[in-house]
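>>> give me the fold of what follows.
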Amino acid sequence: MINNQLISIALFAGAFGLDLGIEEAGFYTVSVVEIDADATKTIVLNRPYLSESAVPRDIRQVSAQILLEEGGRVLKLGRPLLPGEVDLITGGPPCQPFSTAGKRGSVIDPRGSLFMDFIRIVQEIQPRFFLMENVKGLLSSPIRHRPHNKRGAGYPPLEADEMEGAALQAVLTEMKAIGYKVAPSLVEAADYGVPQTRARVIFIGSQKSEIISLPKPTHDRNGLKGVPIWLTLRDALVNLSDPKPEYVPYSKQRLKYISLLKEGQNWKHLPDELKPEAMGGAYKSGGGKVGFYRRLSWDKPSPTVTASPHQKATDMCHPVELRPLSIREYARIQTFPDNWVFYGSVASRYKQIGNSVPVKLAYAIGKHLYKLIKDEKLQSTNYEQISFFEFEQFKNLIELKQGKDKVSEQFHEMLAYALKNEVDFTPKKARSLASYFADITDFLEAKEENIKNLKSISGKNVLKLTDEEIIKLSLYKKSGFLSAELTVAENYLAVISRVFTQKQLDMVRSLSLKHLNPNPFLIRALNLDTPDEVVRLNVYMAATRSIVTSMGFFIEDLLVTSSDTVEKAPKKSGWDLVKTSGDGEKSWLQIKSGPNNMDKDQVVYWAEKIQDKVKEGDKAYIGFTYGKRTTRTVTIGLLKQILPDWEMQTLIGKELWNFLSEDPDYSSKLFEVLRKSAHQVLHQNSLSEEIDSCATRVTDEFIQEFGDGVQGVSNYINSIF
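Here you go, the predicted structure:
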């Protein structure tokens, strides 16, 4: 910090998107490094004061001292900047080796790439923070890629550097080696007001001991959590003045097919006889191919902006016009201001924009860091992190696809739910405590003395537990209820199941005669002549009412926790659940308990709703939580008659659970979790045995108050009627 001004240096600056957001957050960029000639001219056109450093140059030939000298001249210090005076270094080393949109090379070792020049400069300049951005593909990239036809039986096991996630581990190791604490996170740009779904990996490195979490999202996919819904393409382009849009026109051959499509459609909506011709060799290839002949939808966020909107596999066709998005439309989606000038050919400008970090995303992160440096109060996705977390405990912040759980919102929700319902913490205290742990192992292994008085990185007590709460927490950790051998989803299922079973058990054990209030008309109509007959029937009726009332919520919770891609649908939609795939495709579900729970009017209504969703380009299903497709029921008969392609638009029993979880063995795992959870609560008993025990106890209560036999029943009736 110089004269109360926060200083930043931009590496791999591109068209300045990341650094423009950082600048708007309060930082001042004093030097840039970028090799692309057009991108450097873009920077100079918009920031003339950077003309000395904004020249095409290879970072491998740039020393830290040169950058410090350039910064000193921009600030007119009369001397170079000194190591430690720079507050932030930003950059996104070239992402192509890790990108899931292209072919990965056979060797992807970040330690032999430009990434190491980023590390070199950070180490020599010693900024307070560094911010590095990269593509999602980095999370699962090996260092050496072994062809799939050389894996499995007859081949040696994968070596460490051939495992998915090996490249990420190498990156984290190098960052740690230069003395920085690192908090990597997978972020969705749409959560920060960007009208585009764009998942990126963000690394925030801190020179001090704290772990820096991301700022709270400003938007939400469904407008929940007290923030607005994601912005759409319509929001992005509203009031855009672009009278002569610049774009690369489609060929006549491409227009032949695109002209047949409506807003929100892609090649899948072409007539069946044209699909092979339109797709060529890609027709029989794997993958969803959702980018082929894609017309955008006004009322959804834009898909991820790439280096070109007119390539066959990454079409970004205007919703109603027969052209790709224009340069200015592209820039709007990346949240560049309208007065930002891009230099170069149309193709070059597309590339500069597509490779940028969205300005609004950069601003949100930059403002977060600005407030931290200025010692202002942070609003973060997590509560303040406690100091005993070490670097290694944050490795799993990113899903490595190696069978390990990612530390996610689902984990914190699960632990908070468990602490509230199984340890009897208040909701606020449960959420606060859960936020301090990176994963289940962290929670189970944390020492009581560290948990009792949790401190923030500033040393402030932020959560104080009583001795009684510490004892309950210690017993819970030792109970075996949570297991590091299970996934987060499996633990969540187990907690939900135990809570459900425990509530039913508590209800049965709390029943007394005054709760039952047996109906005298029913007693006489059913010829119930003894206290045992009266009480037993009413105990079973009370238990059944409670179970049936709770069962719907229980099943819904099980469905939602089956996968982190499943969530409750917005109430106004009328649907129960929505599942969103990795490429953004939505599947809407109306859930029924069994395959005989719909009458004709309901089937007609949902058949129309399904067709509406299909027309919008989504998928939609009626799901039954149990049953089989071969079962003969009235509902299945109606579905066959009324619902077009009923077999493709219904999910019955195992089909539903396996579809939601994307695990063909999920239903088997689910029942095993339910069985074990019930055993943990009921031990060797069943709820039926508990009900019998309750009936015996309440019968004794009845006899004590009203007498035994027929006379006792008559005495009871006379007392209330």
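
>>> from here on, contacts and neighbour counts on C-alpha atoms
Noted.

>>> Gln5: how many residues sit nearby?
Applying other CA atoms under 10 Å, we find 11 other residues in the vicinity of Gln5.

>>> right, and it touches Phe27 too?
Yes: Gln5 is in contact with Phe27 according to CA atoms under 8 Å; the separation is 7.1 Å.

>>> tell me where the longest helix sits in the chain.
When the chain is parsed with DSSP state H, its longest helix is helix 531-560.

>>> please state the offset of that helix from the chain centre?
Averaged C-alpha coordinates place helix 531-560 at 34 Å from its chain's average position (CA atoms, centre = their mean, to the nearest Å).

>>> which strands or helices does whichever helix or strand comes after that helix pack on?
Per DSSP states H and E, the first helix or strand lying C-terminal to helix 531-560 is strand 566-568. When contacts are defined as 3 or more CA pairs under 8 Å, 6 or more residues apart in numbering; DSSP states H and E, strand 566-568 sits against helix 531-560, strand 577-580.

>>> present the ones you listed as TSV; the columns should include distance to Val604 and mean neighbour count.
Compiled in TSV, the helices and strands packed on strand 566-568 are given as follows (distance: least, CA to CA, whole Å; neighbours: other CA atoms under 10 Å):
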stretch	distance to Val604	mean neighbour count
helix 531-560	23	17
strand 577-580	20	21
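
>>> wait, which of these is closest to Leu214?
Leu214 sits nearest to strand 577-580 of all the helices and strands packed on strand 566-568, at 23.1 Å, using CA to CA.

>>> next up, for comparison:
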Amino acid sequence: MILKYLDLFAGIGGFRQALINSSLKNVKFEPIGYCEIEKKCQLVYNEIFGTDGEVIVDDVKKIFSPDMVNVDGSKKLPEFDLLLGGFPCQPFSNVGYRKGLEDPRGELFFEIVRILRHYKPSFFILENVSKISSVSSGDALKTIISELEEAGYNVHLWDLYADHYGLPQKRRRLFFCGVLREYSIGNELLLEPQPIPREEWKYPTTWHLLEKEMNPRHLIPTKTRETVLRPNPKWMGNLQIDRPIARPITASMSKWHRANQDNYFSATYVSPNNPNPYISPIVDMEKEPIRRITPLEGFRIQGFPDIYAEICEVHKISFSATYKMIGNAVPVNLATSVIDHFLANYLK
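The predicted structure is shown next:
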């Protein structure tokens, strides 16, 4: 069967890449268009997927504008069966001011509801940060669920970690999976997807995705180095970190890792053949040159193919813009697990 989909707040196409990776053999996913406001993201998205003939909108608020209506009165945006979208997370993230739905970017969520009410796709899958559950003492999440339900959908909420679904990073995301009530199978409670065994991962640990050759331009300056290495009491509660989610930053990347993530800290020697994930710190961080992860490694950590890094380099997209793209993207492997598990319950 053919399932037509619309990709909102598409970024560089994390959800679309997840559909390409889908294991649902009886479904052919067919894009009708996408919406993305960042020009550099559009450039990457168009080159990766080849979007000729698709409806491309830069601002979700324009979907119902007069420009989206043909001369004969028909809509330029055709009907579709599945809506996908990682709506702006900054209003709900610790990194932002957490104004939630009061933030202009948070208000974009209501444009999603408007589209759902008008087009009535059979399914939707939305993604955001898990911190959305605590914004405004939980009222923001209640409002979001209520609006989606009032639009005619049964909503399933899954709070998931990327390191359970094939990616060596501890990234936590909240997924809203909705099905029109007329397609629902009763008052079902769908369990979350089963974790993927590590032996099935493409990159079982961060060590496996590292570039073996490192360009000197990725070395960080002395001042930044001092900031990175400065002790932080938040990280002293637990002096161990799971090797698979360590964030590597030293220049001899295939051997040395240091991680500052989720209130953990470690400086460890890492060997892919060493079965012990916890090893005493033995690296001299005062002498080792330090670098950031490369764009290629960043794309791999998020589950994207290497071609993304090649395209960014060919088009001379800056490191800062590239890292922003990577950081804003939905983890591909995680999205694939959600899509396959959710839709498999209805597309039989």
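
>>> distance to Lys464 of structure 1 added to the helices and strands packed on strand 566-568 of structure 1, as a markdown table?
Written out in a markdown table, the entries for those read as follows (distance: least, CA to CA, whole Å):
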| stretch | distance to Lys464 of structure 1 |
| --- | --- |
| helix 531-560 | 31 |
| strand 577-580 | 38 |
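
>>> which residue ranges of the stretch 401-550 of structure 1 form strands?
Assigned by DSSP state E, counting those that start in this stretch, the strands in the stretch 401-550 of structure 1 fall at 453-455, 461-464.

>>> for Leu638 of structure 1, find the nearest of the helices and strands packed on strand 566-568 of structure 1.
Leu638 of structure 1 lies closest to strand 577-580 among those, at 22.8 Å (CA to CA).

>>> what span of structure 2 is the closest one aligned with?
Per TM-score structural alignment, strand 577-580 of structure 1 has no counterpart in structure 2.

>>> not counting that strand itself, show me its contacts.
Here strand 577-580 of structure 1 makes contact (CA atoms under 8 Å, 6 or more residues apart in numbering) with 560, 565-569, 586-591, 660.

>>> which single one of those is nearest to Leu522 of structure 1?
Leu522 of structure 1 has its nearest neighbour among the contacts of strand 577-580 of structure 1 in Ile591, at 34.7 Å by CA to CA.

>>> helix/strand/coil for the closest one?
What DSSP: H, G, I helix; E, B strand; the rest coil gives for Ile591 of structure 1 is strand.

>>> that one is in contact with Phe624, isn't it?
Yes: contact status for Ile591 of structure 1 versus Phe624: in contact at 5.9 Å, counting by CA under 8 Å.

>>> of these two, which one has the most company?
Phe624 (25 against 21).

>>> before we move on, the earlier item: so the longest helix of structure 1 corresponds to what in structure 2?
Residues of structure 2 matching helix 531-560 of structure 1 are absent, with TM-score structural alignment as the criterion.

>>> same check on stretch 33-44 of structure 1?
Residues 35-46 of structure 2 are where stretch 33-44 of structure 1 aligns, taking TM-score structural alignment as the criterion.

>>> starting at the chain centroid, how far to that stretch?
Put simply, stretch 35-46 of structure 2 sits 15 Å off its chain's centre (CA atoms, centre = their mean).

>>> just the buried residues of it, please?
Cys35, Glu36, Ile37, Lys40, Cys41, Gln42, Val44, Tyr45 (16 or more other CA atoms under 10 Å).

>>> report the separation between Gln352 of structure 1 and Ala37 of structure 1.
Using CA to CA, to the nearest Å, Gln352 of structure 1 is found at 11 Å from Ala37 of structure 1.
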